[in-house]
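K.L.:
Sequence and predicted structure below; questions after.
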Amino acid sequence: MNSVAETNLTGAGRSRSGALAQMLLIAATWGTAVLFIKLAVSHGLPPLILATLRAGLAGLTIGAWLLVSGAGIRLPPLRVALLLGLLNGFLPNVLLAYALSRIDSAPAALLQATTPLFVAALGQLGLSADRIVPRQALGMLAALGGLLLLIGPAAVLGGSATVIGSLAVLGAAMSYAGAALAVSRLRLAEPTQAAFGQQLAAMTFAAVAAALLEPPSAWQHSAWQQPAGVWWALLGMAVVSTAIPVILFFRLLRSTPPAQAALVHYLLPVAALIYGVGFLGERLQPLSLLGGVVVLASVWVANSAQAAARRTAQAQG
């Protein structure tokens, strides 16, 4: 093997290991979101107010980091901030808060693992150059069966999960998928600046929606009169669950295809399950656990098929 080939292989190996390390860190931080959201909504904090406070505190955190690091604050183009604020901030923040007031964090985390499937499905609308191959389609169909196991029996048997809460998580997963595709197409030069703009836009969307849909008394009763534990949860949600993983995920998307970067959602359920069992004392029903395993395995099959098809196309091209 010549030195150039060895160098290329070494560089590729480092690239893969670096991407995996980033994904593990993203999952470990992002996975705390369900824990902190569950703690906040359990005290009656409305989803729109929670989303406003989460985005606002995350924006302050990212802005402070930009100033301390000397990068300065330069807002991204307005269309970029609005698009990311809607898809990667406002919608999933509200939907997850709404869902976690109705279902446990463990099934919610498993349902959120469908994000890579939505990346593949939305890519067929022209948002990505990747096309679905037969094995990938089979994996996506199998994942639907897993979703029926995860959602259906728990709702029918009167468990903690409900159909409407589960659908809200799936809506959040679809929104995250749209954001991943958008970021990959935008090719952001400064991901931290984009993350800051996203949080400002998400806070604006949530604040306007809360002002229109929540009574004025909700802010005083639901937000300002919360116990200290809720504010600690909001702070953790803003810094650990939002600011850090958003910046890392944007950076990951600069060097990794969206379908591959979305694989971080395989790791999120593991982290969230650990947090839910360890800190909230939650227990998964056997059928829900089986459904989650089917979903994760099916998503892995679907995305590994897509990655193999991409490598074949590159080799032939």
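P.N.:
Noted; the coordinates are in hand.

K.L.:
For the rest of this, base every contact and every neighbour count on C-alpha atoms.
P.N.:
Fine.

K.L.:
Now do the contacts for the closest residue in space to residue 233 that isn't next to it in sequence.
P.N.:
The shortest distance from residue 233 to any residue other than its chain neighbours is 5.0 Å, reached at residue 36 (Cα to Cα, 6 or more residues apart in numbering). The contact partners of residue 36, taken as Cα atoms under 8 Å, 6 or more residues apart in numbering, are 233-234, 236-237.

K.L.:
For the residues you listed, pick the one with the most neighbours.
P.N.:
Compared across the contacts of residue 36, residue 237 has the highest neighbour count, 27 neighbours, by other Cα atoms under 10 Å.

K.L.:
what are the ranges of the helices in the stretch 1-150 of the chain?
P.N.:
Per DSSP state H, counting those that start in this stretch, the stretch 1-150 of the chain carries helices over the ranges 3-30, 33-41, 47-69, 78-85, 91-100, 105-112, 115-122, 134-156.

K.L.:
quick one on the thing from earlier: next one: the residue nearest to residue 233 from residue 248, what distance?
P.N.:
As defined by Cα to Cα, to the nearest Å, residue 36 lies at a distance of 20 Å from residue 248.

K.L.:
which one of the contacts of residue 36 is nearest residue 181?
P.N.:
residue 237 (24.1 Å; Cα to Cα).

K.L.:
Report all helices and strands that the helix or strand encompassing the closest one contacts.
P.N.:
Per DSSP states H and E: residue 237 is located in helix 228-238. With contacts defined as 3 or more Cα pairs under 8 Å, 6 or more residues apart in numbering; DSSP states H and E, helix 228-238 has these neighbours: helix 33-41, helix 47-69.

K.L.:
this is the other structure I want to compare:
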Amino acid sequence: MAMTQALPAVQPTVAPSTRWVTVQFVLAGVVWGASFLFMKVSLEGISPAQVAWTRIVLGALTLGVLVLARREHLSRSIRVWGHLTVLGLTFCVFPFLLFSWAQQHVSSGVASIFNATTPIMTAVMAWLVFRVERLKTLQVVGIAVGVLGVLLIIAPWQGIALDGSLVAELAILGATASYGFSLAYMRRFASNTGMSALGFTFGYIAMAGVVMAVLTPFLVLTPVRLDLPIVASLLMLGCLGTGIAYVWSQNTVRAWGPTRASTVTYITPVVGVVLGILILGETMSWNEPVGALVIFLGILLAQDRLRRRTGV
């Protein structure tokens, strides 16, 4: 998932080169797009809860090593850590569990397409729930267009049955709504913590790790079957996708700003769909890529980019 909006203020750092920022931007999009493949492979040997638990714990450990190596400042405020705990739940625990469970019933490509609704969910949460943004009429139209794209993928004309795939698609939308809630919550309550982007990210992922550690007896003490592809997928999903990629994303936000950096949303579903087809042999119906294009149009409208680009 691309977490590139509404990020907290960061401490001054040496700006990376423009070329290196571009490389990090592309790498983050590729890794997050591949995360849906990693989840699908991991589910062949472990439960959805174990997938979520492993990626959070590995991500927290990876970022913790970086924080120690860079001697990052961490807040001592109980209030700040309270907000980080909320974000750990809504930005990591809830959506990771929902995504992992849902991918038992839908293809990795479809999951990656639905993940692209995150910017639209963020706009809705920032506008209706936290009141930190005012949306123009065209942006509201963009939200409606995004909903239309979701309906195209669900394909209600084929008949609505409360089977596993439909419930899974709704679960993924619940996960992206949780991402949107978290991004708007950041802007409202955690925009000035005094920590760097790395320290802030470590904070909420570490709190998610604490929650998962407490829930270990209830969620993950079940049989597992591990082989090389599953272990490699978990390491990539945790250390890279929930660890290093977040650092790349934070550097992109600092260099480009959140609006431009959020275009990583357009990379992840493309990578997810291509990997699903090439490696997992997944297939797609015509309505799924068409729905994805409609969602992208909705994102452009909801973020007011078309107006800004045309100078209207």
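P.N.:
Noted; the coordinates are in hand. Computed from a prediction, not measured in an experiment: that's the story for all the values here.

K.L.:
whereabouts in structure 2 does the helix holding residue 237 of structure 1 align?
P.N.:
Alignment note (TM-score structural alignment): helix 228-238 of structure 1 is matched to residues 228-238 of structure 2.

K.L.:
swap in stretch 134-147 of structure 1?
P.N.:
Aligning stretch 134-147 of structure 1 against structure 2 (TM-score structural alignment) gives residues 137-150.

K.L.:
What is the equivalent residue in structure 1 for residue 119 of structure 2?
P.N.:
In structure 1, residue 119 of structure 2 lands on residue 116 (TM-score structural alignment).

K.L.:
residue boundaries of the strands in the stretch 151-300 of structure 2?
P.N.:
With strands called from DSSP state E, counting those that start in this stretch, the stretch 151-300 of structure 2 shows none.

K.L.:
related to what we said a few turns ago, what number of residues lie near the nearest residue to the match of residue 119 of structure 2 once chain neighbours are set aside?
P.N.:
Closest residue to residue 116 of structure 1 apart from its sequence neighbours, by Cα to Cα, 6+ apart: residue 262 at 5.2 Å. The number of residues packed near residue 262 of structure 1 is 27, by other Cα under 10 Å.

K.L.:
who's in contact with residue 262 of structure 1?
P.N.:
Counted by Cα under 8 Å, 6+ apart, residue 262 of structure 1 has contacts 115-116, 119, 177, 180.

K.L.:
Could I get the contacting residues of the closest residue in space to residue 240 of structure 1 that isn't next to it in sequence?
P.N.:
Closest residue to residue 240 of structure 1 apart from its sequence neighbours, by Cα to Cα, 6+ apart: residue 29 at 5.5 Å. Going by Cα under 8 Å, 6+ apart, residue 29 of structure 1 touches 240-241, 244-245.

K.L.:
Repeat the analysis, applying 10 Å as the threshold.
P.N.:
Shown in contact with residue 29 of structure 1 (Cα atoms under 10 Å, 6 or more residues apart in numbering): 23, 236-237, 239-246, 268, 271-272.

K.L.:
Which ones among those residues lie within helices?
P.N.:
23, 236-237, 244-246, 268, 271-272 (DSSP state H).

K.L.:
what's the counterpart of residue 100 of structure 2 in structure 1?
P.N.:
When structure 1 is aligned by TM-score structural alignment, the residue opposite residue 100 of structure 2 is residue 97.

K.L.:
Spatially nearest residue to that match (excluding sequence neighbours)?
P.N.:
Leaving out its chain neighbours, residue 97 of structure 1 is closest to residue 47 (Cα to Cα, 6+ apart), at 5.1 Å.

K.L.:
Within its local environment, how many residues does the one you found see?
P.N.:
Around residue 47 of structure 1 there are 23 other residues, counting by other Cα under 10 Å.

K.L.:
Just give the closest residue to residue 289 of structure 1, not the sequence neighbours.
P.N.:
residue 150 (7.3 Å).

K.L.:
do the same with residue 269 of structure 1
P.N.:
residue 109 (4.7 Å).

K.L.:
ok, residue 150 of structure 1 - contacts?
P.N.:
107-108, 110-111, 144, 161, 163, 166, 285-295.

K.L.:
could you redo the last one with a cut-off of 8 Å?
P.N.:
Applying Cα under 8 Å, 6+ apart to residue 150 of structure 1 gives the contacts 107, 111, 287-292.

K.L.:
Over to residue 147 of structure 2?
P.N.:
So residue 147 of structure 2 contacts residue 295 (Cα under 8 Å, 6+ apart).

K.L.:
try 10 Å
P.N.:
By Cα under 10 Å, 6+ apart, the neighbours of residue 147 of structure 2 are 117, 120, 141, 291, 294-295, 298.

K.L.:
Identify the farthest-apart pair in those residues.
P.N.:
Counting by Cα to Cα, the most remote pair of the contacts of residue 147 of structure 2 is 141 and 291, 16.0 Å apart.

K.L.:
Compare the two (neighbour count), which wins?
P.N.:
residue 291 (24 against 15).

K.L.:
gap between the more buried one and residue 121 of structure 2?
P.N.:
From residue 291 of structure 2 over to residue 121 of structure 2 (counting by Cα to Cα), the distance is 16 Å.

K.L.:
ok, which stretches of the stretch 201-317 of structure 1 are helices?
P.N.:
Counting by DSSP H, counting those that start in this stretch, the helices of the stretch 201-317 of structure 1 are 216-218, 228-238, 244-255, 258-261, 264-280, 286-316.

K.L.:
And the fourth one against structure 2, how far off on average?
P.N.:
In this overlay with structure 2, the average offset of helix 258-261 of structure 1 from its partner residues is 4.9 Å by mean Cα distance after the TM-score superposition for structure 1.

K.L.:
what's next to that helix, contact-wise?
P.N.:
19-20, 22-23, 115-120, 123, 128, 130, 177-185, 249-250, 252-255, 303-304, 306-307.

K.L.:
if we can go back for a sec, mean per-residue distance, the match of stretch 134-147 of structure 1 to structure 1?
P.N.:
Averaged out, stretch 137-150 of structure 2 is 1.5 Å away (mean Cα distance after the TM-score superposition for structure 1).

K.L.:
Please spell out which residues along that stretch are buried.
P.N.:
By 16 or more other Cα atoms under 10 Å, the buried positions in stretch 137-150 of structure 2 come out as 138-140, 142-150.

K.L.:
Please give the number of neighbouring residues around the residue nearest to residue 264 of structure 1 when sequence neighbours are not counted.
P.N.:
With Cα to Cα, 6+ apart as the criterion, residue 264 of structure 1 has its nearest non-adjacent residue at 5.4 Å, and that residue is residue 23. As a burial measure, residue 23 of structure 1 scores 24 neighbours (other Cα under 10 Å).
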